[in-house]
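Student: coordinates only, sequence not included:
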């Protein structure tokens, strides 16, 4: 499978090639019009009319924006991996690419967990989460793991770590590895890149994301290159995170001590527009 960077370069290159082709055609038409000037006004008008009908004077940028894909969804085989589910794919273009959306997760562990989904930094992840939420993909599924890094792992209906939708997509917004500190102490070289409340994706394999996501229950400073693309931050329900963080773990089917002893079930997961900021009270209202 091609790496996420290769896929991003391929999309960017294809878009750039389309832009060059359109600009070259526009320049050829311009030259044909200019060459006809010496033949007289009548010829010039005819050539200009043909060029106008052919779209020589259309906005290149607006055409290119409409034609370009925002995201690439790579099909995955349910035959090769029966833990995957066919749920279609999100759109590839005309997707939101700025602002935030509100991610609300209702569980059996207390008040809903509310997070700000970072559409600007991770538009494809936001589009995928919205698509899956609309299919009720996450509803009535268990978060099957509390990782050694201190994160709750959810989004796999199979509970195996191999499940997800029958498509994948590349990483967005993976933190850069920090520069090594001059101190020789290993502790001094650790930088928290995933603060408590960070929502991130986890791919299997890495850089091949689907539906599985992490909610960090404590600060995490990776010792190696960061792997998890950040998609949001928890803004409400921190008491629920604290409660989940106290749940002990037991061995799962593979012998790893990461399975929550108490079941953690997502009752529903929804995504909606971020609430508009409340208006400041007027002077008359304050008096």
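Tutor: Arrived safely, thanks for sending. Bear in mind the structure is a predicted one, so any value in this text is a computation, not a measurement.
Student: C-alpha from now on. contacts and neighbour counts both.
Tutor: Fine.
Student: Quick check: the closest residue to residue 166 other than its chain neighbours vs residue 254, distance?
Tutor: Using CA to CA, 6 or more residues apart in numbering and skipping the chain neighbours, the partner closest in space to residue 166 is residue 76 (4.8 Å). Residue 76 is 24 Å from residue 254, where distance means CA to CA, to the nearest Å.
Student: what does residue 190 give?
Tutor: With distances taken as CA to CA, residue 190 is found 30 Å from residue 254.
Student: Looking at the two now, which is surrounded by more residues?
Tutor: Of the pair residue 190 and residue 254, residue 190 is the one with more neighbours under other CA atoms under 10 Å, namely 18 against 8.
Student: what kind of secondary structure is residue 214 in?
Tutor: strand (DSSP: H, G, I helix; E, B strand; the rest coil).
Student: mind checking how far it is from residue 153?
Tutor: 5 Å.
Student: And the strands in the stretch 151-287 of the chain?
Tutor: Ranges of strands in the stretch 151-287 of the chain, per DSSP state E, counting those that start in this stretch, are 151-154, 164-165, 167-168, 198-201, 213-216, 230-236, 249-251, 257-260, 265-273.
Student: could those strands go into CSV alongside distance to residue 132?
Tutor: Shown next, in CSV, are the strands of the stretch 151-287 of the chain (distance: least, CA to CA, whole Å):
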stretch, distance to residue 132
strand 151-154, 13
strand 164-165, 8
strand 167-168, 11
strand 198-201, 14
strand 213-216, 12
strand 230-236, 15
strand 249-251, 28
strand 257-260, 24
strand 265-273, 9
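Student: Quick one, which of those strands gets closest to residue 126.
Tutor: Among those, the nearest to residue 126 by CA to CA is strand 230-236 (7.4 Å).
Student: If you count neighbours, what's buried in the closest one?
Tutor: For strand 230-236, the neighbour count (16 or more other CA atoms under 10 Å) marks 230, 231, 232, 233, 234, 236 as buried.
Student: okay, now the one to match up with it:
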């Protein structure tokens, strides 16, 4: 007959066998779980890699806009100046602040004039022109002056130089004054190269709707016109307008086209471009290209 000690040993051995069996079962279960997780992870990686390769994670580029207030529109007294028009105000936030925006003028003097507005350095001017163009503000208005500085002056429905919208905005991108030349023969780039588009206001700094398109290089020691863009096509039309004979206007300035009115039949502004680099030059044959004319990218704001 087995002793009490033998029975205790058998019971202890059976208990140990059961513990070992449970541990083995736990290990096998953990390995199955780990294998399943590994297989699932591999499957996820394969699916994600395939989706990436097919462009599922690609996003369309979006135009950078400013959510903070970018522009300040100052109301103007239309009662004190009957030449101003009530047109509301452009937005102050959500304005594009990178890249460029196309503007097209159609005149009675020839083919369209294409302009590239500089959203990075003159976002408020671009926003204002787009706002006004959307209301037909510029349509069937006259370019009332051919200035002694070598520019065509447009954008005043009254044709007096005093007209504009019922708001004004500050100057954004006035070029710096040229540096003193070390010698009389030293070459200096023009302050406003041919093809430059700039705002003009009276008084300076209270910009509205009027702008200049330069058909000649212009250099001045005291720049006052904020640069807002450049001509990319139709510069020959601007030069043709600039060559028209002039007579004195009401202020005694010999700037008014003598015989032919220069009429902006329409002015449109397209969607902002995402790429700040200039597109392929659309300048028609026989037209001076902006690059050849030395038209620069607008400089950093100084106004």
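Tutor: Done, it's in. Here the structure is a predicted model, which is why all the values come from computation and not from measurement.
Student: re the thing from before, how about the contacts made by the residue nearest to residue 166 of the first structure?
Tutor: By CA atoms under 8 Å, 6 or more residues apart in numbering, residue 76 of the first structure lies in contact with 166, 167, 168.
Student: now that we have these, which one has the most neighbours?
Tutor: Neighbour counts for the contacts of residue 76 of the first structure peak at residue 167, which has 24 neighbours (criterion: other CA under 10 Å).
Student: Enumerate every residue touching the residue positioned nearest the centre of the second structure.
Tutor: Centroid-nearest residue in the second structure, with CA atoms, centre = their mean: residue 119, separated by 2.6 Å. Neighbouring residues of residue 119 of the second structure by CA under 8 Å, 6+ apart: 96, 97, 98, 99, 100, 101, 126.
Student: mind listing what's buried in stretch 42-58 of the first structure?
Tutor: 44, 47, 48, 51, 56.
Student: and these, which of them are in helices?
Tutor: Judged by DSSP state H, the subset of the buried residues of stretch 42-58 of the first structure located in helices is 44, 47, 48, 51.
Student: residue boundaries of the helices in the second structure?
Tutor: Using DSSP H, helices in the second structure cover 4-53, 123-133, 235-242, 290-293.
Student: Who are the packing partners of the second one?
Tutor: Contacts of helix 123-133 of the second structure with other secondary structure elements, assessed using 3 or more CA pairs under 8 Å, 6 or more residues apart in numbering; DSSP states H and E, are made with strand 95-96, strand 263-269.
Student: who's in contact with it?
Tutor: The set of residues external to helix 123-133 of the second structure that reach it, using CA under 8 Å, 6+ apart, is 70-71, 87, 89-91, 95-97, 101, 117-119, 138-139, 169, 172, 199, 208-209, 228, 267-269.
Student: Name only those of those that count as buried.
Tutor: Buried by 16+ other CA under 10 Å: 70-71, 89-91, 95-97, 101, 117-119, 138-139, 169, 172, 199, 208-209, 228, 267-269, out of the contacts of helix 123-133 of the second structure.
Student: next one: stretch 176-193 of the second structure to chain centre, how far?
Tutor: Centroid displacement of stretch 176-193 of the second structure relative to its chain, using CA atoms, centre = their mean, to the nearest Å, is 29 Å.
Student: Same question for stretch 148-164 of the second structure.
Tutor: From the chain centre to the centre of stretch 148-164 of the second structure is a distance of 25 Å (CA atoms, centre = their mean).
Student: Now do that stretch: everything it contacts.
Tutor: Defining contact as CA under 8 Å, 6+ apart, one finds that stretch 148-164 of the second structure is touched by 83-85, 137-138, 141-147, 202, 208-218, 238, 241-242, 255.
Student: And the buried ones among the residues you listed, selectable in PyMOL?
Tutor: Restricted to buried positions by 16+ other CA under 10 Å, the PyMOL selection for the contacts of stretch 148-164 of the second structure reads:
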select buried, resi 83+84+85+137+138+141+142+143+144+145+146+147+208+209+210+211+212+213+214+215+216+217+218+238+241+242+255
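Student: For whichever residue in the second structure pairs up with residue 73 of the first structure, the count of nearby residues, please.
Tutor: Aligned by TM-score structural alignment, residue 73 of the first structure pairs with residue 73 of the second structure. Neighbour count for residue 73 of the second structure, taken as other CA under 10 Å: 19.
Student: And for residue 73 of the second structure, nearest residue in space, chain neighbours not counted?
Tutor: residue 169 (5.2 Å).
Student: That neighbour: what's it in contact with?
Tutor: Contact analysis of residue 169 of the second structure by CA under 8 Å, 6+ apart lists 71, 72, 73, 74, 124, 205, 206, 207, 208.
Student: That one and residue 98 of the second structure, how far apart?
Tutor: Distance, residue 169 of the second structure to residue 98 of the second structure, using CA to CA: 19 Å.
Student: again with residue 27 of the second structure
Tutor: As judged by CA to CA, residue 27 of the second structure and residue 98 of the second structure stand 61 Å apart.
Student: Alright, I will stop here.
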